[in-house]
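Fold the following for me, if possible:
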Amino acid sequence: MKHFTNILRWLSVQKHLYILFGLLFIVPNCVFLFTEPLPVSVGIASIIMPLAFWMGVLLLARRPGIVVWCLLPKIILDGGQLVLLYLFGESVIAVDMFLNLTSSNASEASELLGNIFLVIICVFFFYTLPTLWLATRSVRLKDRLTDVFRRKWALRSLALFLIGVALCFLSPLQHHRFSLKDDVYPVNALYNLYFAITKSEKNANYHITSADFRFDSIRKAHPEGKREIYVLVVGETSRAMEWSLYGYERNTTPRMKQLDGLVHFTDVVTQSNNTHKSVPIILSAASAEDYGVIYDEKSIVTAFKEAGFRTLVIANQKLTTSMIGAFYREADSFIDMSSFNTGSYLTSLYDASLLPYLEKELDKSDDDMFVVLHTYGSHFNYHERYPAEFRFYTPDKAEGIRASYKTELRNAYDNSIHYTDYVLGEIVDMLKKKDACASMLYLSDHGEDIFDDSRGRYLHASPIPTYYQLHIPYVIWFSDNYRELFPDKYWTAVSHQAYPVSTNSVFHTMLDIANVQTAVSDSSLALTSKAFDIRDRMFLGDHDEPVPFWKVGLKKADFVMLDKWKMAYRKD
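Model (predicted):
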């Protein structure tokens, strides 16, 4: 009791609270010193300069608690940053994190928040609430900061800030180019928020900036007497290492393994570990190398529409607020299954629910068709992605996001892959019945971390990806009619199975399969073209800049897995 009384007495002095507030404001900065790959001088400067700045700002009032309450948004930002550091172990709140707030639906948000609720509560009770309680105590105290104290600490803050600036000038000696917007929290987080807002405005103006664009699509070949149906299936959070087709020990893809005419590509890397960037790259001529064209050009849906195909999109995810939704609305028919009543805003339909709608649309006419199916795939919560009859691996119900539940999480994840295999098999069977010249291309937008190694990483969309988020399945099925009419394309795809590939190949490959040529087609990116060319594979950075995927911050454990799966990257 005596110690508690002494602590309260110490906390009844404004100058003590002033120092304490300054230290509380740099808690995230101190964590970054150990998590970020910065030179020592820059790491220390990234603590000293913010500390000096906040110490100066806190002097604006004689009761520093008033300033703290005025900086409530900063305290909330710090709390969010600490939660993300727990989840991913490194990096500042990224642009993608801010954009995910506007592109996630209630089901996705509830699944994630429900499983990290304990972490959020801990941050609130051990950081946010104590800071605000101390601020309230400061406001109520009769004690004030004296003018002498304020002048003295104003000078000390200035001197400390200048020391930090001096340390930044040492960064070139350590082969680092210092950048305030990249290296210092919360400047980097606020810059990312600004970048996200700017990007959202570009997304919102897409219908204006792309209004006059035309692909000038033409069909170079058309099989006489045969209907053409080409299906692009966009998967979610599926990783190649969990497909038995790729060598996984569990038989998770029995139907894919038995399909005649199926080609699977073994060395495929996504260009983004975030849905709202990876899927637009899949659906357009944009790439990590040239992402800006996404705002000026239309999607693959319009390219096929111009070529005379009836276009259909069926989506089992809520994507209408993103660029993906804008692309999908270009279709002749867009069925947004996320808007269907499931009885709760927090649940979604199983992916097989799209099959009756697909069959109905295919039966409407004998038109040549291009179809995009966007599935929920293996998105967390995994055990909610499949019906009870697909509980092949049990136990499959985890009580939270913790390494202790890894067995349950992996079982549920593998069940979701098995269910994806079933859905794809049903789509192929449906196409076979049409006796058409048909093809189906499936790939996932990105992978996922599931407590795979000592880092304890989980989920996806982290600012720094891992092997597990990058390596994805990518398969193309060709019907008997297609292989008979266009054998060269099929065998060319077979010859490219082990080639290094990125997700930016999909747009060009899909068009080449359908013999559609556009003003932006690139045969060197089409896996069914003999002109396909191997190139360095890029990852789309947080500020939409291209970075070789092996230079995005991968760790030793990731390179071990890349080598295990014989994936190509520069080792110099």
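
Please count neighbours and contacts with C-alpha atoms only from this point.
Will do.

which residue is nearest the middle of the protein?
Using C-alpha atoms, centre = their mean, the residue of the chain that lies closest to the mean C-alpha position is Asn274, 1.5 Å off.

Surely that one and Pro463 touch.
No - counting by C-alpha atoms under 8 Å, Asn274 does not reach Pro463; the two are 9.5 Å apart.

joint contacts of those two?
Common neighbours of Asn274 and Pro463, counting by C-alpha atoms under 8 Å, 6 or more residues apart in numbering, are Asp96.

gap between the helix or strand Gly79 falls within and the chain center?
In this assignment (DSSP states H and E), Gly79 forms part of helix 72-88. Distance of helix 72-88 from the chain centroid (C-alpha atoms, centre = their mean, to the nearest Å) equals 19 Å.

another one to check against the first:
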Amino acid sequence: MTRSAAILSKMLFFGMPAIAIIPNLILWYTEGLDLIQGLASVLLPFGLYWLIMSSAIRIGRCAMWFTIVLLLAAFEMVLLFLYGNSVISVDMWMNLFTTNSSEVGELLKGLWPVIGVMCVFSLPLIVIGVIAYIKKWRVSGTFLCVNRRIGLMIASSGAILCAVGYFAGSPVVPHNQVFPVNALYNSWIATQRAVATMNYDKSSGSFEYSAESWHCDIAPEVYVLVVGETSRADNWQLFGYERQTTPGIMEADGLVGFKKAMSESNVTHKSVPLLLSPVSSESFGDSIYFVKSVITAFKEAGFRTAFISNHRRNHSFIDFFGSEADTCIFVKELNNDDSAPDMDMLPYVTEEMQRGGRRQMIVLHTYGSHFKYNDRYPRYYARFKPDRIKEVGPEGRQRLLNSYDNTIAYTADLLTMLMNEIEGAGYRGALLYTADHGEDLFDDGSNKFLHASPRPTYYQLHVPFIVWLSSRYVEAYPHVLARALENRDKNVSSSASFFHTALELADIRTPWFNPSLSVVNTRYNLPQRVFLNDRNRGVLLRDAGLNTRDYTRLDSAGIKY
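As a prediction, this is how the structure comes out:
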């Protein structure tokens, strides 16, 4: 082996563990580990990395195995850039299973700076590793023997610190605190969930609501449930935002906005099933695989149902729930257009309403304010400029905010058009809208962006919640509007109340209906605030990891926690 090859082999041997341990050093700080926990979380994996690199005389083979560790480290660094803390969570792995390629492409384009930095550090080593593997570079047996001892000493020191921490009251739990053990453990949980989800048709096959409608007259009625995407209440003019993002619905007759609504999840693959089913956060992990959605409840009560989505299928509960409907349409797939704006759903809504059914129920799953924001609306909707996103970071926040606010305005206009459609058709109708979760936008100088972080934030959970009733509906059932107005200033969980409010608007009765969770019921009463965490456990919101700024915002908004 040449002298240059020998130098590169040594660079490979020491460089790969050095790069891979960077996330551990950062997590020591971001996760608030004490000295024993921090040292153990660094020394134990670093020693194991050293042992991996000294496991074979052909350094290229070791490097190929170690590439997996580098890829995990790169993934973790991207998440640390986005959220500022936390390890690769179960929900992050689930997002890989349930996010289509177009969404991934949009996100990666916006994260090119941090991805570029990781590539600068990692790719040269990976390339050297490939060359070493092809050319069968070898290191000396003496070199391996010495470094195996060093690796063993470092790993043993980490293991001893784990034992010391256990007896000193500062336990180190590898599957919670040591990267990449925790990330791999979370990937295993995610795999189990994915397998259980794939068997959903069988596990939920015998489920029924025993539902029936208590509206006895024959007047035609329609209920439109709109599930938004990534919309936070703080950017809605309707809820006090200084920008005119929702002027079209501000004075709409029969509209009631609930300004203290919070989602119980900050990831779509859990928040939407919570909205469309009676499952609570406390029972989500055990129950979601065995129930069907609100669509089935309406079908059992004699309604013609439709599910119209502006997403692509992603093999999640949302797809399964949508397939329960008489009509199931995925607009992006039907038109083969990943850039289709949400208003492309309107013709399908009109078509459904023109079918002439006496009782109709339509669920819309919009693309809403999903990143990349300036691709969510036609150019002529760009009210706030400049709105073309060039880079993702605190320095580009104003463009992000402008484009995000444009998506809110576009969504508000979509809702207005839906209301006009119902009103113009002369139905006794109602529209119920909320978003699955909110979004961080580098607020208050923070480095937090997007959503789905293991530790939620105020902006990721505070969502709009709107009930609108047509004039004919109010004429027939004035007490429903009165109850909504009575409850409008109360605290609301969108996750808990969406399903039950939809049933009460249509006066559908089932053993699964809980009147205390319907915002149009006199018995409405919000239970304690909870959050569905990464391990699918419903925990009190105050125990979900919010920081001091989040609590200050909650207090300012008068939101109970």
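
Now the helix holding Gly79 of the first structure on the second structure. Mean distance?
Its matched residues in the second structure lie on average 1.5 Å from helix 72-88 of the first structure after superposition (mean C-alpha distance after the TM-score superposition for the first structure).

what's in contact with that helix?
Here helix 72-88 of the first structure has contacts from 25, 28, 90-93, 119-120, 123-124, 127-128, 457-458, 462, using C-alpha under 8 Å, 6+ apart.

Which of these fall in strands?
For these, the ones inside strands are Tyr458, with DSSP state E as the criterion.

residues in the second structure matched by the longest helix seen in the first structure, start to end?
Ranked by number of residues, the top helix in the first structure under DSSP state H is helix 406-433. Counting by TM-score structural alignment, helix 406-433 of the first structure falls onto residues 397-424 of the second structure.

How about the matching stretch, which residues are buried there?
Within stretch 397-424 of the second structure, the residues that qualify as buried by neighbour count (16 or more other C-alpha atoms under 10 Å) are 397-419, 421-423.

on that earlier part again, going by distance to His379 of the first structure, which of the contacts of helix 72-88 of the first structure wins?
Tyr458 (12.3 Å; C-alpha to C-alpha).

Can you give me the end-to-end span of stretch 29-49 of the first structure?
Terminal residues of stretch 29-49 of the first structure are spaced 10 Å apart (C-alpha to C-alpha, to the nearest Å).

show me where the stretch 401-550 of the second structure has strands.
Along the stretch 401-550 of the second structure, the stretches classed as strands by DSSP state E, counting those that start in this stretch are 428-435, 440-441, 449-450, 465-469, 492-493, 508-509, 530-532, 538-540.

Kindly present those as CSV, with separate columns for distance to Val139 of the second structure and mean neighbour count.
Shown next, in CSV, are these (distance: least, C-alpha to C-alpha, whole Å; neighbours: other C-alpha atoms under 10 Å):
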stretch, distance to Val139 of the second structure, mean neighbour count
strand 428-435, 57, 25
strand 440-441, 49, 23
strand 449-450, 45, 20
strand 465-469, 64, 25
strand 492-493, 61, 26
strand 508-509, 74, 20
strand 530-532, 50, 25
strand 538-540, 52, 18
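
can you list those strands in a markdown table and add distance to Thr552 of the second structure?
Shown next, in a markdown table, are these (distance: least, C-alpha to C-alpha, whole Å):
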| stretch | distance to Thr552 of the second structure |
| --- | --- |
| strand 428-435 | 23 |
| strand 440-441 | 16 |
| strand 449-450 | 19 |
| strand 465-469 | 22 |
| strand 492-493 | 18 |
| strand 508-509 | 39 |
| strand 530-532 | 18 |
| strand 538-540 | 17 |
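
Please name whichever of the ones you listed is nearest to Arg138 of the second structure.
Per C-alpha to C-alpha, nearest to Arg138 of the second structure of these: strand 449-450, 44.8 Å.

whereabouts in the first structure does that closest one align?
So strand 449-450 of the second structure sits over residues 458-459 in the first structure, by TM-score structural alignment.
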